[in-house]
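Trainee: Provide a 3D model corresponding to the input given below.
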Amino acid sequence: MTETTKNNKNAHTKPIPERENLPEHYKWRLEDLFETIEDWGKAISELENLIKQMESYKGKIKESPKKLLECLNLADEIGQKSDRILVYAHMKSHEDTRKAEAQSNAYKATALFVQAQKACSFITPEILQMGEEKINQYIKSEKGLAIYDFFLKDILRRRAHTLGASEEYLLAGAGEIAQGPENIFSSLTNADIEFPPVTDSSGETIPLSEERFSTFLTSKDRTLRKNAFCALFSTYGKYKNTLSATYNSAIRGTLFFARARKFNSTLEASLFNDAIPLSVYHQLISHVNDHLEYLHEYVSLKKKALNLEKIHMYDMYVNIAEEPYEDIPFEEAQKIVLEALRPLGKEYLRLVEEGFSSRWIDVYENKGKRGGAYCWGCYGAHPYVLLNYNGKLKDVFTLAHEMGHAIHQAYTNSTQPYVYSGHSIFVAEVASIVNEILLNLALTQKASTKEEKKYFLHVMTEQIRTTVFRQTLFAEFELAVHQMSQRGEIPSHETFCSLWMDLNKKYYGQNIELDPILSFEWSRIPHFYSPFYVYQYATGFAAALNIVNLIVAEGEKAQKAYIQFLKSGKSDYPINLLKKVGIDMVNGKPVKETMEFFSEKLKKLEELLNSK
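Mentor: As a prediction, the model looks like this:
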């Protein structure tokens, strides 16, 4: 990596720009989905006609293999069009969440997406009525149905949790209502909540946003870290009743759907779709809890390295060494990522370069832009990546992470039919974290000084803290509050706050000072509105670490197996896809090995700190 120029003035003292003031080549090209909003409107009309056509297949698919095939093909066409309409509208609204028309279009697209699901909701119940023997006969007699073999057999697996056609229609219609809590949370936290400016150690006033908060927490300026921490969490605390009610609504909605489908718990309902054994979730929490002394050691080591009498949560994110490079231009970040991903092969690198040069990425923060980072897209079009790039090394890691998702999607969409084009989150996070680990390895190998080695070693240990320990804490919190709901309780904000603090005390131990204001942190976690999502970051890291180890040890053989994994989409269950790469998540071994890997890195970090 070549060293970049350091700006005298911190980039975060600058005002957040309006979107129109950003250069076009730093904005994603949504025109690749629809050239104009009028074209989007025409697609809606086309979709509405297809939905009407679907009506003619109700009660008819059992008549012949040909009818079933025609119906499934039409369902795929409806799915592709509704996906594209939805993705475009929501990504357009994310460009500036203040724009009412864009928000209205996003809601309209969601409503139409639900309508499309309702139109197709009779298919599964009717297939189940046909039974396994008849389905197998149809597959044998109609060549076109061969492509749907796994899809049809998975429907049969769901028999016990699938309702009749009329009930499925009602549940599909309730989907729009069920998205209400998440939509409210998003609007409140992205568009309505305003954070007060904060001051740094020199007394300079700096604007605060969710995006800037994460960067401020890594600042060497402890005054800035503390003030940002207090300002952000105290602001969320002002909305504690609203956010508590919103989250409770989301939890109750999840419980409604779980009970409607005759699941014993919301956890079982969430894991059932991808055939993830419940033991995987519980083992993760158990294995991490068994190794919490490693996290306690890490807190003590960090406290010592930072030379602090007391260490607070706002100190946990700052690196114990000086960042080797600052204010990294986005073009430089692209070069760094490409170099790091060489072990994945020329074909993989070519796809990454295409993403960089073809405006797949929306790079910089602007006023009203949705916070965070994500990769999204639809079948038949290239993937898209939303960033809020700030020029820090952590932003380079975010770029590598999201491009992992993007290339996973690109590989799958070019290989699989639409019916298997999606990804379970369980395996999607593997693709992104493999890239992060490879980036860390590449930067560590280039490190020439003790300070640089300390820095990148800390990056790895910190990634395990935040991706494995922290996300498992989230998973334990989530399990507890859903269990409360199943018992008929409606947790108050006091309950949420108390549980959050208890878990943080358990995970981080006695050597950290937990400020009372930390208790509001649960209220700002968007992933809680996707139930039992976050544990997959931890399992994904464990799987990814083991895959990287295989690629390093076996070279081309493991690389090819991994690329095949990226091309597999939903053609098999996630647990089986990982087994084909040599990773068994059911026995818990990858999580245990991750814990030991963390311990080894801690020892190396301590050796560096103690060496002269």
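Trainee: C-alpha only now, for contacts and for neighbours.
Mentor: OK.
Trainee: name the SS class of the residue of the chain most remote from its centre, please.
Mentor: Within the chain, E63 marks the point farthest from the mean C-alpha position, 41.9 Å out by Cα atoms, centre = their mean. The three-state label for E63, taken from DSSP: H, G, I helix; E, B strand; the rest coil, comes out as coil.
Trainee: what sits against H90?
Mentor: Taking Cα atoms under 8 Å, 6 or more residues apart in numbering as the contact definition, H90 lies against 102-103, 105-106, 109.
Trainee: that one and E596: what is the separation?
Mentor: Taking Cα to Cα, to the nearest Å as the measure, H90 falls 41 Å from E596.
Trainee: equivalent analysis for K450, please.
Mentor: Distance of K450 to E596, given as Cα to Cα: 23 Å.
Trainee: what is the host helix or strand of A106 packed up against?
Mentor: With elements delineated by DSSP states H and E, A106 resides in helix 100-119, which encompasses its position. Based on contacts counted as 3 or more Cα pairs under 8 Å, 6 or more residues apart in numbering; DSSP states H and E, the elements that helix 100-119 packs against are helix 37-54, helix 65-95, helix 165-178.
Trainee: so which bits of the last one are buried?
Mentor: Buried residues in helix 165-178, counting neighbours by 16 or more other Cα atoms under 10 Å, are found at 165, 167-169, 171-173, 175-176, 178.
Trainee: could you do stretch 480-494 as well?
Mentor: 481-483, 485-486, 490-491, 493.
Trainee: repeat that for stretch 25-44.
Mentor: By neighbour count on 16+ other Cα under 10 Å, the buried set for stretch 25-44 is 27-30, 33-34, 40, 43-44.
Trainee: Throw those into a markdown table and include distance to L224, thanks.
Mentor: What follows is those, written out as a markdown table (distance: Cα to Cα, whole Å):
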| residue | distance to L224 |
| --- | --- |
| K27 | 30 |
| W28 | 32 |
| R29 | 36 |
| L30 | 37 |
| L33 | 42 |
| F34 | 43 |
| W40 | 45 |
| A43 | 49 |
| I44 | 48 |
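Trainee: for the comparison step, fold the sequence that follows:
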Amino acid sequence: MSKRLTRSEVSLEQTWDLHELFDSNEAWEKEFAQIEDDIQEVVQYQGRLGEGSSILVACLNAYEKLQMRMVRVSTYGYLRASEDGTNQLYQANLSQVSAIVARVNAAASFIQSELLQLPEGTIKGFLEKEEELDTYRSYLLELQDQMPYQLSQETETVLASLGEVLESPFMIYSRSKSSDMEFDPILNENGEELPVSLSLYETRYEQSSDTDERRLAYASYAKTLNQYKNTFAATYATEVKKQVVMSRLRNYDSVEHMLLQPQQVTKEMYENILDIIQTELAPHMRRYIDLKKRVLGLDKMLLCDLKAPIDPEYNPEVTFEEAATHVLEALEVMGPEYMDAMRTAIEDRWVDYADTVGKRSGAFCSSPYGVHPYILMTWSGKMRSTFTLAHELGHAGHFVFANRYQRIHNTRPSKYFIEAPSTLNEMLLSQSLLAKTKDVRARRSVLVQVLGTYYHNFVTHLLEAEMQRRVYRHAEAGKPITASVLCELKGNVLGDFWGDSVEIDEGARLTWIRQPHYYMGLYPYTYAAGLTASTAVAQTIQKEGQPAAERWLEVLKAGGTKEPLELMKMAGIDMSSPEPIRQAVAYVGSLVDELEASFKSEGQ
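Mentor: Below is the predicted model of the structure:
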């Protein structure tokens, strides 16, 4: 493997085109400065929101325009820093973004405070009187739900002005992880030196069929994580303490209660996902891992072996172009309007997939209002990346429609729903690929990828969510959070799920450092919630075809105008019941059954 390339050394086709956001850094700086001057367009309404519905409409419209501009400015800064965290200009720009977001939030904090202090029935009266306020109905009604937890206007303003400071744990984590961490290279069987990076470990080495290479990379990865564990523990502890303090200041029952409230999710819905999947999925996943250990002839199963290909001789290379073709063919059932967005995303450089120095690890889709989505990922050349592409295109498709049919304040649904559109695309891809072949090994390859999706959402992220639950309860009990505590908690979470099937070594205990999701509130469990819903929707589309797909498009177009339970009910799924969760887990069991049968047919 050659050395990692810089941004300037890869072809433009492998990178995203940010010109629709800003033509240049100079244009970005000009707009940034102008926003500073235009904050007054919103502040002029401070102290006046109770004067009448027309004043409230004018204020909210002014704030909406400012938000649309802020989204473009902040997205540009974030995407530039994500593509190259070593670039000092991009780091400085991102710091500026954090600062201006905090200033805008502080300046506009009076809106929420004043509205919550209006006499009971005032907002309802405004809604009845002013037709133009109807677009803000969901926001205004949700705001009333927050009334019991609202602090004084002065306190809310102070907290908003400290936004940059309060978000600093994630900034420190992201910057250190992307630009400061260095990993020892490893040697292959020919004595050639191979580089190791966060992106390479996650997209190449974890999925390597070479056990020595995979475990050497894991050792390099764990060694560097260990060197940073105390710094990252202090950073994460600060984030957790912030959440504990904020929940108590606002008189929530717990941190979980505070973080679930804006998601419009009950504690029961949250705990159903965590408890049912962990309890009922573990036996299926242990069967899968025991099968992998036996087939591969491994002496033991380490965490780094979990993603190793179970049929290493059948692991064909896949180019980005080939993957795009597979994905587009799978999504044809969604109809022409959806497909137009998908083809445009591929052809017009919405996707940044090059592996370059300083690039953020993992994958994400950013969807700035008024432009179009942008996808970041690192291409591995394997089928797993095909599923990642389908996943991120699912996010992109979601917000193409939400942004097209809703105003900015109505585009984003609850986090509980957010992973359903992305994982649905993965399910449709798997259905398409399986329908094309009866070849045992080809089907097995697809089954492994689908199980990879469930592993990602039902295991990796769900166990992150379980880790969060334990960390928050640990902190709320007044116990200290240190590197050794976090390693112990992570080891226990992994051990409880995997039992004797996986050896939980020190490298595994360090993996709490790996994911940024711990800094994003109760986000990890929503991956499992979304995949539970998309499993059911995909099966419905497989049975009904176009009618079910059309219902799903209406769900996407609704954006954030409905609560997550309502959105899922539009698609025919009742997530207030544990039944869809159990059905999704049972489906995973059926995948393992077919995989086991495929090896028995070959006498293995």
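Trainee: where does the TM-score land?
Mentor: Scored by TM-score structural alignment, normalised by the length of structure 2, the superposition of the two chains gives a TM-score of 0.96; 600 aligned residues with a Cα RMSD of 1.5 Å.
Trainee: coming back round to it: just the buried residues of stretch 480-494 of structure 1: which are in helices?
Mentor: 481-483, 485-486, 493 (DSSP state H).
Trainee: how about the residue farthest from the centre of structure 1, what's its match in structure 2?
Mentor: Under the alignment defined by TM-score structural alignment, E63 of structure 1 corresponds to E51 in structure 2.
Trainee: please apply the same query to R252 of structure 1.
Mentor: Under the alignment defined by TM-score structural alignment, R252 of structure 1 is paired with K241 of structure 2.
Trainee: kindly provide the distance from that match to Y149 of structure 2.
Mentor: Relative to Y149 of structure 2, and taking Cα to Cα, K241 of structure 2 is found at 18 Å.
Trainee: pick out whichever of those two has more residues nearby.
Mentor: The neighbour comparison of K241 of structure 2 against Y149 (other Cα atoms under 10 Å) goes to K241, with 18 against 13.
Trainee: now that one. Nearest residue, chain neighbours left out?
Mentor: Counting by Cα to Cα, 6 or more residues apart in numbering, A475 is the residue found nearest to K241 of structure 2 once chain neighbours are left out, at 7.2 Å.
Trainee: what of I464 of structure 1?
Mentor: Residue nearest to I464 of structure 1 in three dimensions, not counting chain neighbours: F598, with 7.0 Å by Cα to Cα, 6+ apart.
Trainee: what's the nearest residue to the aligned partner of S141 of structure 1 in structure 2 if we skip its chain neighbours?
Mentor: In structure 2, the residue paired with S141 of structure 1 is K129, using TM-score structural alignment. Taking Cα to Cα, 6+ apart as the measure, K129 of structure 2 lies nearest to S53, with 7.3 Å between them; neighbours along the chain are not counted.
Trainee: on that earlier part again, now distance to I575 of structure 1 too, for the ones in helices among the buried residues of stretch 480-494 of structure 1, in CSV please.
Mentor: Supplementary listing: those in CSV, determined by distance: Cα to Cα, whole Å:
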residue, distance to I575 of structure 1
V481, 27
H482, 25
Q483, 25
S485, 29
Q486, 28
H493, 36
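Trainee: which of those residues lies closest to N21 of structure 1?
Mentor: Proximity of those to N21 of structure 1 was ranked by Cα to Cα; the top entry is H493 with 40.5 Å.
Trainee: tell me the contacts of the closest one?
Mentor: The neighbours of H493 of structure 1, taking Cα under 8 Å, 6+ apart as the test, are 240-241, 244.
Trainee: now tabulate those residues in TSV and tack on neighbour count.
Mentor: Rendered in TSV, the data for the contacts of H493 of structure 1 read as follows (neighbours: other Cα atoms under 10 Å):
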residue	neighbour count
K240	19
N241	15
S244	21
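Trainee: what does P15 of structure 1 align to in structure 2?
Mentor: Under TM-score structural alignment, P15 of structure 1 pairs with K3 in structure 2.
Trainee: ok, S45 of structure 1 - how many residues close by?
Mentor: By the other Cα under 10 Å criterion, the neighbourhood of S45 of structure 1 contains 12 residues.
Trainee: that one -> structure 2?
Mentor: When the two structures are superposed using TM-score structural alignment, S45 of structure 1 falls opposite A33 in structure 2.
Trainee: which residue is nearest the middle of structure 2?
Mentor: With distances taken as Cα atoms, centre = their mean, the residue of structure 2 nearest its centroid is F364 (6.5 Å).
Trainee: ok, now how distant is the residue mapped onto L376 of structure 2 from structure 1 from A400 of structure 1?
Mentor: Following TM-score structural alignment, the counterpart assigned to L376 of structure 2 within structure 1 is L386. Distance check for L386 of structure 1 against A400 of structure 1: by Cα to Cα, it reads 12 Å.
Trainee: mind listing the strands for the stretch 301-450 of structure 2?
Mentor: Chain-ordered strands for the stretch 301-450 of structure 2, with DSSP state E, counting those that start in this stretch as the definition, fall at 351-352, 364-366, 374-376.
Trainee: in structure 1, what range does the second one match?
Mentor: Pointing back at strand 364-366 of structure 2 there. Going by TM-score structural alignment, strand 364-366 of structure 2 sits over residues 374-376 in structure 1.
Trainee: next, the mean deviation of the matching stretch compared to structure 2.
Mentor: Taken against structure 2, stretch 374-376 of structure 1 registers an average deviation of 0.6 Å after superposition, with mean Cα distance after the TM-score superposition for structure 1.
Trainee: for the helix holding A106 of structure 1, list every residue counted as buried.
Mentor: So, applying 16+ other Cα under 10 Å, buried residues of helix 100-119 of structure 1: 102-103, 105-119.
Trainee: ok, back up a step: now tabulate the buried residues of stretch 480-494 of structure 1 in TSV and tack on distance to T199 of structure 1.
Mentor: Putting the buried residues of stretch 480-494 of structure 1 into TSV (distance: Cα to Cα, whole Å) gives the following:
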residue	distance to T199 of structure 1
V481	36
H482	39
Q483	41
S485	41
Q486	44
I490	39
P491	35
H493	29
